[in-house]
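Visitor: have a look at this fold, sequence not included:
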């Protein structure tokens, strides 16, 4: 910085202000300093900065290592949001969901001196392991839970943010009910995942609010294969005249499997059966037919999780946050057959 200041003919403090985008610097001065930075190839010394500020400008991110759309999209969104705030990201991937593995990942971040941690915890076991670890830095859990607790009570350093999965499921189910469907079945994801639990609950709430008694959902994994198996059973029931007129699938991959099974049986979507998914994965607009689904705002989820960590670092109170999803209506839904 001293070399930059000397070349630009300004003070060390002015260079610092330019680097930190301080508004008090005149534009001509800013351009002169930037030209000196470019000429000298100056880069911030993160290690030196950490010594001065007692912060590493690094966030730890724990992810489950899943290739599923939701966790992967969340990880990308968190990394982009951190970079926008001039933070580095260190990622730890869990291969198993036990407490020992989670604690090892968190201790790894403590050794790195991270300023805070974001845990992408869609699985119940992951969140439980986080709750048992008393981290000395802010921890944000990205999961659809009401608040992180331990056996000793609330964990003050643990906060949560999530897309409102239950609200999204209500949007999907109410859309089908508003079209006139009275028999809406749910092909559910695995119930050890928070998202699957909340989507199940939202579907049930929407039916009960309309005076409809829900049948028990078909519980599956998140795979298209499981959706296909469930769809074959549903297609048999529809073919016999006893099946549903609408299906709410726990994610778009399950919906894809259901669509294939219905097609093989000769049932038309949405003429015979309407189908709604969840996630709005890349390509869902090109399913046959294009899939009505619930879109999750992952960019906002990432931005809020990073903002919560940084606000907590500044001593600001941070509440549990929920982000509203959006229903995307396409061609896979229509009124039921007469």
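Guide: Received it, and whenever you're ready, just let me know what you need. Since this is a predicted model, take the numbers as computed values, not measurements. Residues are numbered from 1 along each chain as shown.

Visitor: alpha carbons only for contacts and neighbour counts from here, please
Guide: Noted.

Visitor: residue boundaries of the helices in the protein?
Guide: Secondary structure of the chain, counting by DSSP state H: helices at 2-8, 12-19, 27-40, 46-53, 69-84, 99-112, 124-131, 165-178, 194-209, 224-239, 252-264, 298-313.

Visitor: buried residues, the shortest one. List them.
Guide: Of the residues in helix 2-8, those with enough neighbours to count as buried (16 or more other C-alpha atoms under 10 Å) are 4, 5, 7, 8.

Visitor: thinking again about what came up before, can you tell which of the helices of the chain is closest to residue 138?
Guide: helix 298-313 (5.8 Å; C-alpha to C-alpha).

Visitor: surely residue 250 touches residue 293?
Guide: No. Shown here, residue 250 and residue 293 do not form a contact pair, counting by C-alpha atoms under 8 Å, at 9.9 Å.

Visitor: what is in contact with those two at once?
Guide: Counting by C-alpha atoms under 8 Å, 6 or more residues apart in numbering, the residues touching both residue 250 and residue 293 are 277, 278.

Visitor: turn the helices of the chain into TSV, columns for distance to residue 325.
Guide: Shown next, in TSV, are those (distance: least, C-alpha to C-alpha, whole Å):
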stretch	distance to residue 325
helix 2-8	47
helix 12-19	37
helix 27-40	41
helix 46-53	37
helix 69-84	13
helix 99-112	29
helix 124-131	21
helix 165-178	6
helix 194-209	12
helix 224-239	23
helix 252-264	15
helix 298-313	10
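
Visitor: so which of those helices gets nearest residue 150?
Guide: Per C-alpha to C-alpha, nearest to residue 150 of the helices of the chain: helix 124-131, 5.6 Å.

Visitor: centre of the chain to the closest one, how far?
Guide: In terms of C-alpha atoms, centre = their mean, to the nearest Å, the centre of helix 124-131 is found 16 Å from the chain centre.

Visitor: put this beside the first:
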């Protein structure tokens, strides 16, 4: 900075004001400083500037898995929204949702100098009695039942599920079977609870719940069971990958979709419209989830504390060719 000041014939303070974009420097002086910077190949030290200001313009993201579509697309949306605000993202995956793992992740992020943290939990935070988040860190939580304990952003899991179940019942199906996600997943449990509630509201009996692990392979295995289940004429699947496996299993068992079995997924992944048949599914707005997460955490950074509690992002049902009225299996 001193070299730039000497070459431009100005003070080091003026160089600092120009490099930080402050007003109050006339255009001739500003141009002289910028020319000197260019000639000397001077670049401001962003790390030193961050230490001085106590602001690193980096958001930490902790996630327990990158194996699910929801987590990956949420992470992508957070990174995109952060970049629009001039922030970078530091990702720190942890192996297990335990207190030691979480504490270690926050300690590591503090060493890496982040301004705030977004946690993609996909767990029952309140049920894990020993799992708490550091109170001194600015935190926003995604996909958890943290309730009023933290600022939470989540997809409207229950609303999307009710729309799917009602669509199948409105088509004339007597009941709706459910291929759910893993039991330890908050999103999977919310969808399973909403499925039961929607059937109860309609005066229908809920069939036995069949679970997978979000993968297409687990959907295929569960599909082989459902293909043998009497009266299974409509299935709501907790995600699109498992629905893909289900479609394969039904095809191998000689069952047609939607003539024999109607199928609805959840997520609306880009490939869903290319399934055979194209999959009716619940669309999640991951971009909006990411935007709201970044907006909430930056309000915390700027000491504009957002209210604790959960913000729900609406879903919408996307109708394609995998659902139709009752077939012969509904009467079995």
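Guide: Noted; the coordinates are in hand. Keep in mind the model is a prediction, meaning the values are calculated, not measured.

Visitor: overall similarity of the pair, as a TM-score.
Guide: Scored against TM-score structural alignment, normalised by the length of the second structure, the superposed chains reach a TM-score of 0.84; 320 aligned residues with a C-alpha RMSD of 3.2 Å.

Visitor: so how far is residue 190 of the second structure from residue 88 of the second structure?
Guide: Per C-alpha to C-alpha, to the nearest Å, residue 88 of the second structure is found 32 Å from residue 190 of the second structure.

Visitor: again, but for residue 109 of the second structure
Guide: From residue 109 of the second structure across to residue 190 of the second structure, the span is 30 Å (C-alpha to C-alpha).

Visitor: for residue 53 of the second structure, same thing?
Guide: 42 Å.

Visitor: which one's more surrounded, the two?
Guide: residue 190 (19 against 9; other C-alpha atoms under 10 Å).

Visitor: leaving out chain neighbours, which residue sits closest to the alignment partner in the first structure of the more buried one?
Guide: By TM-score structural alignment, residue 190 of the second structure lines up with residue 198 in the first structure. Take residue 198 of the first structure and drop its neighbours on the chain: the residue closest to it by C-alpha to C-alpha, 6 or more residues apart in numbering is residue 166, 4.8 Å away.

Visitor: can you get me a residue count around the one you found?
Guide: 23.

Visitor: ok, the counterpart of it in the second structure - contacts?
Guide: When the second structure is aligned by TM-score structural alignment, residue 166 of the first structure is paired with residue 158. Counting by C-alpha under 8 Å, 6+ apart, residue 158 of the second structure makes contact with 190, 191, 193, 194, 195.

Visitor: make a PyMOL selection of whichever of those turn out to be buried.
Guide: Selection of the buried residues among the contacts of residue 158 of the second structure in PyMOL, burial being defined by 16+ other C-alpha under 10 Å:
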select buried, resi 190+191+194+195
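
Visitor: and the contacts of residue 158 of the second structure, which is closest to residue 231 of the second structure?
Guide: For these, the closest approach to residue 231 of the second structure (C-alpha to C-alpha) belongs to residue 195, at 17.3 Å.

Visitor: can I assume that closest one is in contact with residue 165?
Guide: Yes. In this structure residue 195 of the second structure lies within contact range of residue 165 using C-alpha under 8 Å: 6.7 Å.

Visitor: residue contacts, the nearest residue to residue 162 of the second structure once chain neighbours are set aside?
Guide: Leaving aside its chain neighbours, residue 162 of the second structure sits nearest to residue 198 (5.7 Å; criterion: C-alpha to C-alpha, 6+ apart). The contact partners of residue 198 of the second structure, taken as C-alpha under 8 Å, 6+ apart, are 162, 165, 166.

Visitor: make CSV out of these and add distance to residue 258 of the second structure and neighbour count.
Guide: Below are those laid out as CSV (distance: C-alpha to C-alpha, whole Å; neighbours: other C-alpha atoms under 10 Å):
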residue, distance to residue 258 of the second structure, neighbour count
162, 20, 18
165, 15, 26
166, 16, 18
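
Visitor: list which of those residues are still in contact in the first structure.
Guide: Among those, the contacts conserved in the first structure (both residues aligned by TM-score structural alignment, their matches' C-alpha atoms under 8 Å) are 162, 165, 166.

Visitor: quick check, central residue of the second structure?
Guide: For the second structure, residue 74 is the residue whose C-alpha lies nearest the centre (C-alpha atoms, centre = their mean; 3.0 Å).

Visitor: residue 294 of the second structure versus that one, what's the distance?
Guide: For residue 74 of the second structure, the distance to residue 294 of the second structure (C-alpha to C-alpha) stands at 11 Å.

Visitor: give me the common contacts of the two.
Guide: Contacts common to residue 74 of the second structure and residue 294, judged by C-alpha under 8 Å, 6+ apart, are absent.

Visitor: skipping adjacent residues, who's closest to residue 201 of the first structure in space?
Guide: Counting by C-alpha to C-alpha, 6+ apart, residue 201 of the first structure lies nearest to residue 166, which is 6.3 Å off, once chain neighbours are set aside.

Visitor: sorry, that was for residue 218 of the second structure
Guide: Nearest to residue 218 of the second structure is residue 212, by C-alpha to C-alpha, 6+ apart, at 4.9 Å.

Visitor: what's the answer for residue 197 of the first structure, then?
Guide: In space, residue 197 of the first structure is closest to residue 191, 5.4 Å off (C-alpha to C-alpha, 6+ apart).
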